[in-house]
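J.: pasted the sequence and its predicted model underneath.
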Amino acid sequence: MKVHFISIGGSVMHQLAIALSKKGYEVTGTDDEIFEPALSNLKEAGLLPAKIGWDDNLIQPQLDAVILGMHARADNPELLKAKTLGLNIYSFPEYIYKESLQKKRVVVGGSHGKTTTTSMIMHVLKKQQLAFDYLVGAKLSGFEQSVNITDAPIIVCEGDEYPASAIEKKPKFHFLYPHIAILTGIAWDHINVFPTFDFYLEQFLIFINRIEKGGILIYNESDEVLANLVANNRRDDILYQPYQVPPFTIENGITTIEIGSYKGPLSVFGNHNLMNCFAAYYACAELGVSTIDFLESMKDFTGAAKRLELLEWNDTMRIYRDFAHAPSKVKATVQAVKQQFPERRLYGILELHTYSSLNVHFMNEYKGALEELDESVVFYAKHALEIKQMPELPAQKVVEGFGKPGLIVMNEKSELEKWLLNIPNHDANILFMSSGNYDGLNINSLAKAIINNHSEG
């Protein structure tokens, strides 16, 4: 097989390129910019393009497939030539499906919890020494890359609702046709892509209708929107497995989950993680994993990068980082930390970074999301607004939208750093929530400094 990647430097695209190269395919690729870690990863794999930029001379009739990345424009010269030659052109998910036609496909969709649930399934299958391929949107402990394509009989995929490519605007998860499907919940997000809630909701109905006959939908019945969608659009050729928060206890900061007559301690915590765990359990059960083996495997699952990731800690303080940015994700993450450590004061810093979160008309969606924080900061850089060519976001509109008494709004990272380093020395936890980087603030170094200040205080 000869495969060419247009935009090979993408975070997931370059991982697929490496995976196919390891499988024995002849792989080429181009991009107009390649950053770390893709740059080093491609170089190490011998797949780094000889020069930066597009080269339509690489588009030849003998190519079996051209894989088009999200960042390639519709007028890309390589894409235009591939069309002229009548080559097979695939978006990323379309190609994943092509490679998994003979596999049992597990696809995890939903507005939140996709990466964690996918990671849990992968972790258990690996512990049980079952052969499987995968596609996940984060770096996971124990896995060299985020995409793997072999001849394994199973593939586990995180199902993203973002558009597949520049020429294929349908959501990625519409192309994966699962046998085992999970939906973790539906909360309107990405308003730059899905301008109305009804349009966003329709994408999930399409996903449900693309579950293979005889397949199963594992869904979060505690999510009212999702439960109503399922109830009003049931199919008679698939099975349904609802789930919610399973029985659990918390003792000395350790959560123990109960499934049937079995119990097992977890390294992760919070209602959303417990629901993710229950969804993963049902998927693994479909793949032949017993309850006791599932619980034993889950004991040392510590989570995906930036998903309630513990950065630094000592006896009286813990500092977490989470990818949460949409309202429902933010609320669930705050509740999780507060529930696990109810006696500690909780400081939360939410960065508005996405198109949705920086939209003044979206602010009311955040009402109540920070309710359980003892001290709360909303940070957004004016630079982020400029890059996205968005209008000014008045601080007062943020305060009104969140409806959180005492909310502090900041725009300068130096101001945020100063505030954090002056947090009083008493039992406390700090929670960073963002899909960005706080305008370049080094959160890892700052977390160390906060702990040191706290220890010395």
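T.: Arrived safely, thanks for sending.
J.: alpha carbons only for contacts and neighbour counts from here, please
T.: Noted.
J.: which residues in the stretch 251-400 of the chain form strands?
T.: 254-259, 262-266, 309-313, 317-322, 345-351, 375-379 (DSSP state E, counting those that start in this stretch).
J.: which stretch among those approaches Lys299 most closely?
T.: Distances from Lys299 to each of these were compared by Cα to Cα, and the smallest falls on strand 262-266, at 5.0 Å.
J.: angle of the closest one against strand 254-259?
T.: Here the directions of strand 262-266 and strand 254-259 differ by 150 degrees (axes from the mean of the first three to the mean of the last three Cα atoms, to 10 degrees).
J.: now do strand 262-266: everything it contacts.
T.: The contact list for strand 262-266, computed with Cα atoms under 8 Å, 6 or more residues apart in numbering, reads 254-258, 291-292, 295-296, 298-301.
J.: mind checking which of the residues you listed are buried?
T.: Thr255, Thr256, Ile257, Thr291, Leu295, Glu296, Met298 (16 or more other Cα atoms under 10 Å).
J.: show the contacting residues for the last one.
T.: In this case it means Met298. So, once contact is read as Cα under 8 Å, 6+ apart, Met298 ends up touching Met120, His123, Val124, Leu266.
J.: kindly write the ChimeraX command that selects the buried subset of these.
T.: Here is the ChimeraX selection string for the buried members of the contacts of Met298, based on 16+ other Cα under 10 Å:
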select :120,123,124,266
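J.: as JSON lines, the contacts of Met298 with secondary structure and distance to Glu94 would be great.
T.: Conversion of the contacts of Met298 to JSON lines gives the following (DSSP: H, G, I helix; E, B strand; the rest coil; distance: Cα to Cα, whole Å):
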{"residue": "Met120", "secondary structure": "helix", "distance to Glu94": "24"}
{"residue": "His123", "secondary structure": "helix", "distance to Glu94": "25"}
{"residue": "Val124", "secondary structure": "helix", "distance to Glu94": "26"}
{"residue": "Leu266", "secondary structure": "strand", "distance to Glu94": "36"}
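J.: check it against this one:
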Amino acid sequence: MDLNQIKRVHFIAIGGSVMHNLALALHKRGIIVTGSDDEIYEPAASKLKAADLSASIGWNADQLHEDLDAVILGMHAKEDNPELKRVQELGLKIFSFPEFIRAVSANKQRIVIGGSHGKSSITAIIMHVLKTAGKTFDYLVGAEVEGFDLTVQISEAAIIVIEGDEYLSSKLDLQPKFLKYDHHIGVISGIKWDHKNVFPTFEDYAKQFDLFADKTPKAGSLIYCEEDNLANIVGAKEREDVRKLPYSAHEALIKGGKTYLKTKNQGEVKINIFGRHNLQNIKAAQEVCDILGVPEETFYSAIATFKGAKNRLELLAENNSIKVFKDYAHAPSKLKATVNALHHQFTEGKICVAYELHTFSSLDKGFINEYKDALKHADVAFVYVNPDNIKLEGDNKLQEADIKTAFNNSDLQFFEDVVQLKKAMENQKGKVETFAFLSSGHFGNLDLNETAQLLVK
């Protein structure tokens, strides 16, 4: 699909994180963009309004017409959506967003970052390094990255860096998104069971990564974390004429609560991010950047100024003795990696972690045991569930005893009232030096910035 031939595009379910950013990216190119959703939350609502982009609340089939060059269908829209039915009646081409990205990047070198965790961070590091190196590229990433206005850019660049999600493409296309991009360079950061609602067994889930690796073309490259058992098994499998590049965490040391990369030619390089998982992410990004021709000196100069993707171990507030972080810890493996990172980075003083069980999988009794020992290194552990988000009722509803057993932590404190959670955090002032709010949700709309300021006041 020639991007320059696209004049009009409509988004069904425009409010999604990637969907509204893609809409804004196309709008920025002068394409006429319309869209709708049953609800549009912040920050999408404000961003769309500021761009004067036409997005309606509620489904309206009258918006669909034969002059549209493309209709992009979000995962949030169901099969009986009236706009979708109208598109089908008109016989218009329907894309999931990964299909659309693939179509407009047909002539680009496609780098796709896959894995159960670390995708956004690896993608963000690559973006930061390439920008610092003065390279022109397109991108799609699931988190805001400093120095980039949007999380999607589509242009005439010869390279595109894509965060490849393993979740389904749309209600009409039940393939994982990362299988749609046809990568030339693929990355697998790690494989830990997630999305139980669509992959009911671990085997179902793991198979998707094997399919992803198998899609690596001849003369293509597959980069995988050899410190992750399953990623190593999948990545090391023999594939004809595929360049296999296993990686492990970058060598580093911690001094005075700061992390320094140990390098052969650049000495010790101080970085702003920390944790073994981030040292793995840095190495994965370095392997990609090396293939793309970024000199070693440029890579280390750039990584020294990288501050992390938004909501990924983001420092909210600090004073001389207290730090408050937040992190998008959406799954057991991510929670464990983040807590372990805090534990090893800040060896002086105690750590208090508030974790929100938010996703479908996390609230499932058949999955929650995956959280065993995930909070092991938290000196004070709080788990919060928003009662409005509980998807399983009656006998299936999670109780405090279920959560303590699943986490293997009898000292864990359970909350369904966010006000009480906030009080409990404030009660730790003077006892704890490091606080962390970890969730892919919103802690019942608790203002984390305000709370962080209270904790360091």
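T.: Arrived safely. Note that this is a predicted model, so its numbers are computed, not measured.
J.: would TSV of the contacts of Met298 of the first structure with distance to Gln339 of the first structure be doable?
T.: Conversion of those to TSV gives the following (distance: Cα to Cα, whole Å):
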residue	distance to Gln339 of the first structure
Met120	21
His123	25
Val124	26
Leu266	15
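J.: returning to that earlier point: rebuild the strands of the stretch 251-400 of the first structure as a markdown table, extending it with distance to Tyr240 of the first structure.
T.: Formatted as a markdown table, the entries for the strands of the stretch 251-400 of the first structure read as follows, by distance: least, Cα to Cα, whole Å:
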| stretch | distance to Tyr240 of the first structure |
| --- | --- |
| strand 254-259 | 18 |
| strand 262-266 | 23 |
| strand 309-313 | 32 |
| strand 317-322 | 31 |
| strand 345-351 | 36 |
| strand 375-379 | 40 |
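J.: which one, of these, ends up nearest to His71 of the first structure?
T.: The minimum distance between His71 of the first structure and the strands of the stretch 251-400 of the first structure falls on strand 345-351, with 24.3 Å, by Cα to Cα.
J.: now do the closest one: everything it contacts.
T.: Outside strand 345-351 of the first structure, the residues that touch it by Cα under 8 Å, 6+ apart are 325, 334, 338, 370, 373-380, 427-436, 438.
J.: tell me where the stretch 201-350 of the second structure has helices.
T.: Per DSSP state H, counting those that start in this stretch, the stretch 201-350 of the second structure has helices spanning 202-214, 229-236, 276-291, 296-303, 332-345. These are given in chain order.
J.: out of those, nearest to Ala133 of the second structure?
T.: When the helices of the stretch 201-350 of the second structure are ranked by distance to Ala133 of the second structure, counting by Cα to Cα, first place goes to helix 296-303 at 6.5 Å.
J.: and the contacts of strand 262-266 of the first structure, which two are furthest apart?
T.: In those, the most distant members under the criterion Cα to Cα are Ile254 and Thr291, with 20.0 Å between them.
J.: which one in the second structure is aligned with Leu441 of the first structure?
T.: Residue mapping for Leu441 of the first structure onto the second structure gives Leu446, with TM-score structural alignment as the criterion.
J.: measure the nearest residue to that match once chain neighbours are set aside to Ile403 of the second structure for me?
T.: Nearest residue to Leu446 of the second structure in three dimensions, chain neighbours excluded: Val418, at 7.1 Å (Cα to Cα, 6 or more residues apart in numbering). Look at Val418 of the second structure and Ile403 of the second structure: by Cα to Cα, to the nearest Å, they are 17 Å apart.
J.: same thing with Ala206 of the second structure?
T.: Taking Cα to Cα as the measure, Ala206 of the second structure falls 25 Å from Ile403 of the second structure.
J.: identify the residue spatially nearest to Phe360 of the second structure, adjacent ones excluded.
T.: The spatially closest residue to Phe360 of the second structure, leaving aside those adjacent along the chain, is Asn197, at 6.7 Å (Cα to Cα, 6+ apart).
J.: state the number of residues packed around the alignment partner in the first structure of that neighbour.
T.: Using TM-score structural alignment, the equivalent of Asn197 of the second structure in the first structure is Asn192. Here the neighbour count serves as a burial measure; for Asn192 of the first structure (other Cα atoms under 10 Å) it reads 11.
J.: wait, isn't Asn192 of the first structure in contact with Thr354?
T.: No - counting by Cα atoms under 8 Å, Thr354 is not a contact partner of Asn192 of the first structure; they are 9.4 Å apart.
J.: the contacts of strand 345-351 of the first structure, buried ones only, as a PyMOL selection?
T.: Of those, the buried ones go into a single PyMOL selection, burial set by 16+ other Cα under 10 Å:
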select buried, resi 325+334+338+370+373+374+375+376+377+378+379+380+428+429+430+431+432+433+434+435+436+438
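J.: so what corresponds to Ile408 of the first structure in the second structure?
T.: In the second structure, the residue paired with Ile408 of the first structure according to TM-score structural alignment is Gln413.
J.: ok, that match to Val18 of the second structure distance?
T.: Distance, Gln413 of the second structure to Val18 of the second structure, using Cα to Cα: 35 Å.
J.: and if you look at Leu261 of the second structure?
T.: Computed with Cα to Cα, the distance linking Leu261 of the second structure and Val18 of the second structure is 32 Å.
J.: likewise Ala304 of the second structure?
T.: 28 Å.
J.: do the same with Ile273 of the second structure
T.: Ile273 of the second structure sits 25 Å away from Val18 of the second structure, going by Cα to Cα.
J.: which parts of the stretch 1-150 of the second structure are strands?
T.: For the stretch 1-150 of the second structure, the strands identified by DSSP E, counting those that start in this stretch occupy 8-12, 32-37, 54-57, 70-73, 94-96, 109-114, 138-140, in order along the chain.
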